[in-house]
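I'd like to go over a predicted model; first the sequence, then the structure.
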Amino acid sequence: MSQLIAVAPMLDWTDRHCRYFHRQFSQHTVLYTEMVTTGAILFGQQDHLGFNDAEQPVVLQLGGSDPIAMAECTAIASERGYHEVNINVGCPSERVQNGSFGACLMTTPETIAECVEAMRKSAPTARISVKTRLGIDDQDSDEFLQRFMEPVMAAGCQHFTLHARTAWLKGLSPKQNREIPPLQYDRVYRMKERYPQLHISINGGIKTAEAIAEHLQRVDGVMVGREAYQNPELIGSFDGILGYDTHVPSTEQVLVAMIPYIDSHVQAGGRVWHVVRHMLGLFNGQPGAKRWRQVMSQQGPTAQSAAELFEFALKEVAAAREKFHQKVAEYAN
């Protein structure tokens, strides 16, 4: 099976504007929507499935547990151009638990199996995948994970993304659940060894190109979350890791490419800030990064022109870099 690298679905972050921005850095990285619930698709007033063709390959992450609703949403998504729908069995928030989906569904694998079967029937050409944790609360053994995966596999799911942590449904917030439960990469590796026929991706705490390459020696894919969002230029390394000979654009080239997209969004009644709020991580770790964030945060919400905003911000970054280099030179002397 071919290897892949993906940017994780992240609520309030990986909307269509964020995905278009991320696509500027990589042509082959798999992008995910935010988690969208079946209720939002079937009964919501907004269009939660819109995307730009340039975002492909893009995956819809779906939250729900009713096989009929999951199947109906998958059929709609397939008609809209999504080639893969991913079932969220990993989110630990109380709101998600109250909606009977997310990580709590690890205790009812038969429900997920029924969803997979119904979704496959409703959209035969779409791939159905599952993103899950290693376990929940004190149910964190390999055996528990296998008891979850095997019925889902039997229903026809061959693609799993395993977040290499247990979800603690009691006593931890979603943020704490991303930090406190220990990472257990070895358990993900063991699942790949046990089920070599599956396409298994690993997720959780992965922050560098070197770490991605190392994981790809043991599993089929790597999913990167917050690091990709907060340091988007990391995405520029993904195609090369996968062996593609593609041009990696400079930050300035990315900004130029984003201007017509933002202009179109504004002409359609949107705001510059809807897009540029996802771009604060540019220049991460470089001289001038702090000044970039300041300008974008202060002027972005009221900006009328992306070109003018970027031009001013880049001048401020250049000035900050000049001060930095002067200080380095003074220290050296």
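Thanks, I have the structure now. Everything quoted here is computed from the prediction, not taken from an experiment. Residues are numbered from 1 along each chain as shown.

going by C-alpha atoms from here, please, whenever you check contacts or count neighbours.
Will do.

give me the neighbour count for the residue lying closest to residue 84 once chain neighbours are set aside.
In space, residue 84 comes closest to residue 127 once its chain neighbours are excluded; the distance is 4.5 Å by Cα to Cα, 6 or more residues apart in numbering. The number of residues packed near residue 127 is 21, by other Cα atoms under 10 Å.

and the strand or helix carrying residue 70, how far out from the chain's middle?
Element membership of residue 70 [criterion: DSSP states H and E] is helix 67-80. When distances are taken as Cα atoms, centre = their mean, to the nearest Å, helix 67-80 is centred 21 Å away from the chain's centroid.

hmm, who's touching it?
With contact meaning Cα atoms under 8 Å, 6 or more residues apart in numbering, helix 67-80 is reached by 38, 41-42, 49, 60, 62, 64, 84-85, 111, 114-116, 118-123, 125-126.

next one: stretch 47-61
Residues outside stretch 47-61 that contact it (Cα under 8 Å, 6+ apart): 9, 16, 19-20, 23, 28-36, 40-41, 77, 80, 82-88.

list only buried entries from these.
Among the contacts of stretch 47-61, those scoring as buried are 9, 16, 19-20, 23, 28-36, 41, 77, 82-88 (criterion: 16 or more other Cα atoms under 10 Å).

this is the comparison structure:
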Amino acid sequence: MMEWTDRHCRAFHRQLTRNALLYTEMVTTGAVIHGDRNHLIGFSDIEHPVACQLGGSDPKEMAEAARIVSEFGYDEVNINVGCPSDRVQSGRFGACLMEEPELVAACVAAMKDAVDISVTVKCRIGVDDQDPEEALDRMADATFAAGSDALWVHARKAWLQGLSPKENRDIPPLDYDRVMRLKQRLPDQFIGLNGGLQTLDQAEPYLQQLDGLMFGRAAYHTPQILGEVDRRLYGADADDVSPWAAVKAHMGYLDDQLSKGVKLARMTRHMLGLFHGRPGARSWRRILTVEAIRPGAGLEVVEKALAAVSPAGSGLEAAE
């Protein structure tokens, strides 16, 4: 989700769900410790609850980065043990750490000593020729023993050799049953499922056995599914948030950021998939894509794009 789930994306997604935990892009410990922190991990208060995902493998650096993240006000800090890119491998973090569960556990322990917020891990079921039964059990046992508050499992092996990260999105097959077996073995630990979840209808049944669901690309490309999350997954006594209502609610944030010099296109690029499958969706995307990049583009572009989407059956009139 690099370059996708930035602060503007998260602020927009928060208009659709009040309860879902939102995740940052992965940021390296070196960047957090030595870089422009406000640019890298700054966020708006409206994003809560929000977690910062770190990439790294040195326990001392992970602890220092976690401390900084905690001081910024994040609700959780997460260790990335899933990204398969070459850049991540060369830095000794991401999915290659599946081969070093004891090192990940040392990072968890150091971070737990440094902060009071939740420390969690997101991993794969294995890498390359590892046996997923042994590899995932070792990671889970080591990190929970070190104090991890949750383990999010991307239910697909990461191939570090021979496949590109793009190819690895579909190959090898997902293995949700492996995650279920882990939960059965560790019934008292928080085990969440990630990988390939596309709709709430597909994903919701897994909550009968697991503790959480993590949506990535589906939430980005079709964010309207987030409008149902509070009612369906959190039991909120509230109506679903329609795409139209979400845009209306987001106008204040857009206006505030525009006044601070943020370009409209930086924010609206995350909104392109909102009306996917609805009448007028193509016009919505076209207007935002073409007109938001023009110098001085403001809220009028969003209003024009919204007017191009048919509100029939949206419930917007009642919401207003």
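All right, it came through fine. Small disclaimer: the values here were computed from a predicted structure and weren't measured.

any idea what the residue nearest to residue 84 of the first structure aligns with in the second structure?
If you follow residue 127 of the first structure across to the second structure using TM-score structural alignment, you land on residue 118.

ok, residue 14 of the first structure next?
Match for residue 14 of the first structure (TM-score structural alignment): residue 5.

for residue 23 of the first structure, same thing?
Match for residue 23 of the first structure (TM-score structural alignment): residue 14.

counting neighbours, what do you get for the residue nearest to its match when sequence neighbours are not counted?
Using Cα to Cα, 6+ apart and skipping the chain neighbours, the partner closest in space to residue 14 of the second structure is residue 47 (6.0 Å). A total of 23 residues lie near residue 47 of the second structure under the criterion other Cα under 10 Å.

again, but for residue 224 of the second structure
25.

can you check residue 61 of the second structure too?
Counted with other Cα under 10 Å, the neighbours of residue 61 of the second structure add up to 19.

same question, the one 5 residues further on
A total of 31 residues lie near residue 66 of the second structure under the criterion other Cα under 10 Å.

ok, now residue 210 of the first structure?
By the measure other Cα under 10 Å, the count of residues near residue 210 of the first structure is 11.

quick check: which element contains it?
Going by DSSP H and E, residue 210 of the first structure is part of helix 209-215.

from residue 320 of the first structure, how far off is the aligned partner of residue 44 of the second structure in the first structure?
Under the alignment by TM-score structural alignment, residue 44 of the second structure pairs with residue 52 in the first structure. With distances taken as Cα to Cα, to the nearest Å, residue 52 of the first structure is found 35 Å from residue 320 of the first structure.

do the same with residue 24 of the first structure
Counting by Cα to Cα - residue 24 of the first structure and residue 320 of the first structure are separated by 25 Å.

who has more neighbours, those two?
Neighbour totals were compared for residue 24 of the first structure and residue 320, and residue 24 leads with 23 against 18 (other Cα under 10 Å).

and the closest residue to that one other than its chain neighbours, how far from residue 158 of the first structure?
Leaving out its chain neighbours, the residue that sits closest to residue 24 of the first structure by Cα to Cα, 6+ apart is residue 254, at 6.1 Å. Distance of residue 254 of the first structure to residue 158 of the first structure, computed by Cα to Cα: 35 Å.

where does the helix holding residue 70 of the first structure end up in the second structure?
So in the second structure, the equivalent range for helix 67-80 of the first structure is 59-72, judged by TM-score structural alignment.

quick one: the nearest residue to residue 287 of the first structure once chain neighbours are set aside from residue 111 of the first structure, how far?
Spatial nearest neighbour of residue 287 of the first structure, chain neighbours left out: residue 321 (5.2 Å); criterion: Cα to Cα, 6+ apart. Computed as Cα to Cα, the residue 321 of the first structure to residue 111 of the first structure distance reads 55 Å.
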